[in-house]
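**Student:** need a structure here:
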Amino acid sequence: MSDFTPPDDAARREQLSRDFRELSDDFNKFSEECAFLCDAFAALGREPQYITPPTGEGFGHISYWLKCRVIDYRDKIDDIRESWKELNREQE
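**Tutor:** Next up is the predicted model:
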């Protein structure tokens, strides 16, 4: 492997770095939302008499939303990882 990095590889590395930073920032915001939701779920769990049918439906909706977001993050992380691997294989 040489120290020379073709310009297109350098541009791809820079783009992947930007993508990773954006994903990381977005995930940090998401994790803050998750912490808030977990606190809310825990508070309602301590007062089960307040869990009405609409509240239960809300739990289901938010749980599905969380599941979809986690899957989306996992897929984005996998895509970035594969792009890095491919870029590094090309340089060998």
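
**Student:** CA atoms for contacts and neighbours, from now on please.
**Tutor:** Fine.

**Student:** which ones are touching the residue nearest the centre of the chain?
**Tutor:** The centroid of the chain falls nearest to Y73 when counting by CA atoms, centre = their mean (2.9 Å). The neighbourhood of Y73, defined by CA atoms under 8 Å, 6 or more residues apart in numbering, consists of L23, F27.

**Student:** secondary structure element for it?
**Tutor:** Using DSSP states H and E, Y73 falls within helix 53-91.

**Student:** that helix: which residues count as buried?
**Tutor:** Buried residues in helix 53-91, defined by neighbour count with 16 or more other CA atoms under 10 Å: L66, Y73, I77, I80, W84.

**Student:** here is the second sequence; please produce its structure so I can put it next to the first one:
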Amino acid sequence: MSDSHFPNDAEKREQLSREFRELSDDFNKFSEECAFLCDAFAAIGREPECITPPTSEGIGHVSFRLKCQVIDYRDKIDELRECWKALNQQA
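**Tutor:** Okay, here's the model as predicted:
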């Protein structure tokens, strides 16, 4: 079997760099969404009479989605960190 099937350290570093850039771009978009939602939640809080059952349900749904997305980003960051750590220990 040839070594061409196994990426070398430079290829691994490039792949990890690409994954990090993609994750960073995704997180920036997510951060913008969060800022928008925080402003929306603040506006709703200033007018509590507009919090109808559907609004409350929507807030709960969005909050759960945000929580899951934050956990997913944390897991992806931890995974990339471990990959970098393993790659640097090999060097």
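
**Student:** TM-score of the superposition?
**Tutor:** The TM-score (TM-score structural alignment, normalised by the length of structure 2) is 0.92; 85 aligned residues with a CA RMSD of 0.7 Å.

**Student:** quick revisit: so what does the residue nearest to the centre of structure 1 match up with in structure 2?
**Tutor:** Residue pairing (TM-score structural alignment): Y73 of structure 1 is matched to Y73 of structure 2.

**Student:** and its match, how far is that from S17 of structure 2?
**Tutor:** Between Y73 of structure 2 and S17 of structure 2 the distance is 16 Å, computed by CA to CA, to the nearest Å.

**Student:** who touches V70 of structure 2 in this structure?
**Tutor:** Applying CA under 8 Å, 6+ apart, we find V70 of structure 2 in contact with no residue.

**Student:** look up how far F30 of structure 2 lies from it.
**Tutor:** Distance, V70 of structure 2 to F30 of structure 2, by CA to CA: 9 Å.

**Student:** how big's the offset between the helix or strand containing S17 of structure 2 and structure 1?
**Tutor:** Assigned by DSSP H and E, S17 of structure 2 belongs to helix 9-46. On superposition with structure 1, the mean distance recorded for helix 9-46 of structure 2 (mean CA distance after the TM-score superposition for structure 1) is 0.2 Å.

**Student:** tell me the angle that helix makes with helix 53-90.
**Tutor:** Angle between the axes of helix 9-46 of structure 2 and helix 53-90 is 160 degrees (criterion: axes from the mean of the first three to the mean of the last three CA atoms, to 10 degrees).

**Student:** buried sites along helix 9-46 of structure 2?
**Tutor:** Neighbour counts over helix 9-46 of structure 2 (16+ other CA under 10 Å) mark R13, L16, F20, L23, F30, L37 as buried.

**Student:** now, which of the residues you listed sits nearest N88 of structure 2?
**Tutor:** Using CA to CA, R13 is the member of these that lies nearest N88 of structure 2, at 9.5 Å.
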